[in-house]
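[1] sequence first, then the predicted structure:
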Amino acid sequence: MRRLPLSLLAASLLLAGAGHAHAADTRIPDAAVKAAEQLRDKALTDDTGYKIVSSLTTEVGPRIAGGVNDERARAWAIAKFKELGYDKVYTEAVTYPLWQRRSEHGAIVAPFPQPLALTALGFSAGTPAGGLTAEVVKFDSLDALKAADPASVKGKIVYIGFRMSRQKDGHDYGMGSAIRTGGPAIASGKGAAGFILRSAGTDEHSRTPHTGVTLFKDSTQAIPAAALSNPDADQLERVLAYGKPVSVRLDLDCGITGTFTGANVIGEITGRKHPKQIVDIGGHLDSWDLGTGAIDDGAGVAIAMAAGKLIHDLPQRPDRTVRVIAFANEEMGLFGGRAYADKHADDVANHQLGTESDFGSGPVWRMSASVKPEARAAIAQIASVLAPLGVAYDEKRPGGGGSDLSQMHGKGMAALSLTQDGTMYFDYHHNANDTLDKIDPKELAQNVAVYAAYAYMAAEAKGDFGSAPDAFKNDGAGE
């Protein structure tokens, strides 16, 4: 099939959207579309985003929520917003349980003694002094564990070995994360002494286990829970295949030690005509402690901050305020996103459109939206500006707003999803290899271009995108 030049493709998208437009539809003025195109092109050669993520990962490093670098990260974000020229910089408190990791070791004890590369999961309980040694019982899936006779589990260490594969949209993570978050609680309910899983990650040849949160409705029912690197999971499965009883020792010094109050850090580019109407973008400031949190989610913070900076530098501010949020403690349960949504729920109608970057720094390749029908023409206009960047508009797919802003979307905020290429993302996600060298500056700049153009156009739109209390509760969006 003959491919249209990008300029013609962009025009055809715009005309397709315009063909269904009516006089009352939300639209973006021609002058704003032209300005967004110029903003997009400038962003592609701008290195502000890369400088920001380099600064964060070098000057602060890992940023586990409530850890030694939590306050330093917040101070860094406040200073960076001010350095970039944001008009208003402030914080909003976020309180959550304080979980700490101090040390972790594991080993196969019998029949073939050898060490295991593993890492404790967030909200895991610690083991008793001297560690926990128990026989391993293997399950092929979460459903199999759910169906298991408690007598087969009691007093044992449960192991689930689901293996993720690389996918552009990362969809295998849905099952991998479900096992990690839900498996330990199910095992605990059946009397298990501990829980281990194959890491929710796609790196096959690196002994770098992937951490992540697990969830217990009652923290007093928490059991020791850890993730094995893929090669160590392979080794455990080979030992289990001998058909002999296999015992593993876990020695995890970790657990909840109280509560902690951190903060979302917010910077604003004040709207020229409607300063109380908000276009939301952001990323989460916290990270896990094994790497330096470059792709998860230093990149997202940098993309949003840099997009706001480019809008700030335009000759004239957009009509609405562009708000950039560096969310607190996404990793252990969306605490920053939940706090933000709770605080701003009564004002949801003023939050015009929002999305968060939290899937690394691969190029954005797909856009979807949850907006009122009368705003689809404006979304088509945004799509026409993003099309030359390789972004396809899926008009049938809902938009969830990203991880933290999914909570505001749940309150009724209109939302986009700007899906990045996550083919390699889960090689580094939540492990010690999440470092700055995994970020391609040109790919990061493409993300900044997408966010700058979208945020500017949404802030300039004539008409709204349909935000209202509970406006999108039935759209089926999920992040």
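    Okay, I see it. Numbers count the residues shown, from 1 in each chain.
[2] going forward, measure contacts and count neighbours with C-alpha atoms only.
    Noted.
[3] which one's the longest helix in this structure?
    Secondary structure of the chain per DSSP state H: the longest helix is helix 441-460.
[4] what about that one, distance to the chain center?
    In terms of Cα atoms, centre = their mean, to the nearest Å, the centre of helix 441-460 is set 18 Å apart from its chain centre.
[5] what's that helix packed up against?
    helix 30-43, helix 48-59, strand 274-284, helix 299-312, strand 320-327, strand 364-370, helix 376-386 (3 or more Cα pairs under 8 Å, 6 or more residues apart in numbering; DSSP states H and E).
[6] got the angle for the third one vs helix 441-460?
    Just to be clear, that refers to strand 274-284. Our comparison of strand 274-284 with helix 441-460, counting by axes from the mean of the first three to the mean of the last three Cα atoms, to 10 degrees, yields an angle of 150 degrees.
[7] second structure follows, compare the two:
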Amino acid sequence: MKPIRRSFAALAALLPITAHATDGTAWDIVSGLTTEVGPRLAGSEAEARARAWSVEKLKALGFRNVRAEPFTIRGYVRGTDSAMITAPVPQRLAVSALGFSGATPDKGVEGELVYFATLDALKAAPAGSFKGKLAFIDHAMMPAQDGAGYGPYGNVRRQGPAIAASKGAIGVLIRSAGTDHHRNPHTGATNWPQGAAPIPAGAVSVPDAELVARLAALGKPLRVVLALTGKTVDGLPSGNVVGELPGRDPSLPPILVGCHLDSWDLGTGAIDDGAGCAIVTAAALRAQAGGQALRTIRVLWAGSEELGGFGGDAYARAHVAEPHALAMESDFGADRVWRVGMRIAPAVGQRIVAALNPMGIVPSRSSEVEGGTDVEPIIAAQKLAVVDLNQDGTRYFDLHHTPDDTLDKIDPAQLEQNVQAWTEVLKIVANEPGSLAP
């Protein structure tokens, strides 16, 4: 169901809000980023425009020490993507190349398509059994509030193409790592082991994957023409954007809040991750509503997350000598926060739980706390305190990495609830004079 759009004025009657809660900053950021910049593929000219836009936006919002921190990456430049079943029944497939896919000739490659219901079935196939053939890898990912299916079923995208290549395949198609039934393919990066020669690798929409499964069940040979003409390019420009709200005591290590600025190119990167940048930035500002926080709050809008977390790695290399107190990230859309996980000083954690309790946010029973791709490297390097504000991911993988990742999919009321939850946490951790370490 499409979310109901509400005005910011109407939110006041619907939510238990704090001062300045409907100032519209979060919506303004994600609306501006998706409208004025649009898709922001890592290493592209559009990502460069996004950095320039972000620097100006953070300065206009009152952040200090705002700057872009450049680095270079191995990136992917999309070409033409197409796939067509030629036998037993001609049917066109909705397909998107995966990041770092190998390239076909312009006219494509054609071969028999061998169907595998699972990644494990592909792994069990004999070595060399795909000579001159293409592989198709299916899976059974389902919606989940915590998005847990993306780990195991996402491995079809991350690992499947390399496994198929190792068995002699000339190309590979996968069922998209998604939970929708729209005819939208989900893109994303795939991985190739050191020294492996990439083969053409694409994802088809879920309805098209189900079509392939039905045709395979008929027992007749399948043939496909696959054309993916994109290329991997070294030395592309990327970078992070960093800004600060200085604290009253500059001797205390700062709080780091992260998101990622880049997006895939099929949509406009609204939920992944324009919303995350909007949430953390609006909350950092709102945490100052009662006066300057004790600790500096630093925002990190990381570049090139989608192709391999390059922005988080670059931030850690550049800032590992600077002490940090805590890091947290928003990168799971814009639906409501329902759970909090922490690795933090127990007394501080108890205050966080108490502050979030009136919002219906429950403490996690799991000891696993990740932080997020863009802050994990600095967390690991400095063994930082972490807070994870877990968003409802039930519909996230309907939209993730698809043309449907657009602004209209964000519910302003749920976006506002995220900002409120983040604000409550930041008011506690940024004003704690003692150690935050667990």
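    Here it is on my side, so go on. Because the structure is predicted, anything quoted here is derived from the model rather than measured.
[8] quick one: TM-score?
    The TM-score (TM-score structural alignment, normalised by the length of the second structure) is 0.93; 422 aligned residues with a Cα RMSD of 1.6 Å.
[9] residue boundaries of the helices in the stretch 101-250 of the second structure?
    119-123, 150-158, 160-166, 206-217 (DSSP state H, counting those that start in this stretch).
[10] okay, the residue mapped onto residue 346 of the second structure from the first structure and residue 370 of the first structure: tell me how far apart.
    By TM-score structural alignment, residue 346 of the second structure lines up with residue 376 in the first structure. Using Cα to Cα, to the nearest Å, one gets 9 Å for the distance from residue 376 of the first structure to residue 370 of the first structure.
[11] of the two, who's got more company?
    Neighbour tally, residue 376 of the first structure and residue 370, criterion other Cα atoms under 10 Å: the higher count belongs to residue 370, 31 against 22.
[12] my read: the more buried one touches residue 394, true?
    No: counting by Cα atoms under 8 Å, residue 370 of the first structure stays clear of residue 394, with 11.0 Å between them.
[13] which bit of the second structure covers stretch 250-267 of the first structure?
    Stretch 250-267 of the first structure corresponds to residues 226-243 in the second structure, going by TM-score structural alignment.
[14] what do you get for stretch 287-306 of the first structure?
    Going by TM-score structural alignment, stretch 287-306 of the first structure sits over residues 263-282 in the second structure.
[15] how much does the longest helix of the first structure stray from the second structure?
    Average distance, helix 441-460 of the first structure versus aligned residues of the second structure after superposition (mean Cα distance after the TM-score superposition for the first structure): 1.1 Å.
[16] quick check: angle from that helix to helix 48-59?
    Going by the same axes, to 10 degrees, helix 441-460 of the first structure makes 120 degrees with helix 48-59.
[17] kindly name the residues of the second structure that line up with helix 441-460 of the first structure.
    Helix 441-460 of the first structure maps onto residues 412-431 of the second structure, going by TM-score structural alignment.
[18] show me what contacts the corresponding residue of the second structure for residue 62 of the first structure?
    In the second structure, residue 62 of the first structure lines up with residue 39, judged by TM-score structural alignment. Taking Cα atoms under 8 Å, 6 or more residues apart in numbering, we find residue 39 of the second structure in contact with 46-47, 262-269.
[19] gap between residue 39 of the second structure and residue 274 of the second structure?
    10 Å.
[20] before we move on, the earlier item: helix or strand: which one has the match of residue 62 of the first structure?
    For residue 39 of the second structure, there is no enclosing helix or strand under DSSP states H and E.
[21] how about it, nearest residue that isn't a chain neighbour?
    residue 268 (4.3 Å; Cα to Cα, 6 or more residues apart in numbering).
[22] residues touching that neighbour, list them.
    Neighbour list for residue 268 of the second structure: 34, 38-40, 403, 405-407 [criterion: Cα under 8 Å, 6+ apart].
[23] and it, how far from residue 170 of the second structure?
    32 Å.
[24] now swap in residue 236 of the second structure and tell me
    Using Cα to Cα, we find residue 236 of the second structure at a distance of 28 Å from residue 170 of the second structure.
[25] in the first structure, which residue is closest to the centre?
    residue 358 (3.3 Å; Cα atoms, centre = their mean).
[26] please say which position in the second structure that residue maps to.
    Checking TM-score structural alignment: residue 358 of the first structure goes with residue 331.
[27] out of the contacts of residue 39 of the second structure, who's nearest residue 68 of the second structure?
    residue 47 (11.8 Å; Cα to Cα).
[28] helix/strand/coil for that closest one?
    When classified by DSSP: H, G, I helix; E, B strand; the rest coil, residue 47 of the second structure comes out as helix.
[29] residue in the second structure matching residue 336 of the first structure?
    By TM-score structural alignment, residue 336 of the first structure lines up with residue 311.
[30] what packs against the helix or strand hosting that match?
    When elements are assigned from DSSP H and E, residue 311 of the second structure belongs to helix 310-319. Counting contacts by 3+ Cα pairs under 8 Å, 6+ apart, helix 310-319 of the second structure packs against strand 231-245, helix 376-382.
[31] just to revisit the earlier point, just the contacts of residue 39 of the second structure: which are in helices?
    Filtering those for helices - DSSP H - leaves 46-47.
[32] dump the contacts of residue 39 of the second structure to JSON lines, plus distance to residue 109 of the second structure.
    Converted to JSON lines, the contacts of residue 39 of the second structure look like this (distance: Cα to Cα, whole Å):
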{"residue": "46", "distance to residue 109 of the second structure": "31"}
{"residue": "47", "distance to residue 109 of the second structure": "32"}
{"residue": "262", "distance to residue 109 of the second structure": "31"}
{"residue": "263", "distance to residue 109 of the second structure": "29"}
{"residue": "264", "distance to residue 109 of the second structure": "25"}
{"residue": "265", "distance to residue 109 of the second structure": "24"}
{"residue": "266", "distance to residue 109 of the second structure": "23"}
{"residue": "267", "distance to residue 109 of the second structure": "27"}
{"residue": "268", "distance to residue 109 of the second structure": "30"}
{"residue": "269", "distance to residue 109 of the second structure": "31"}
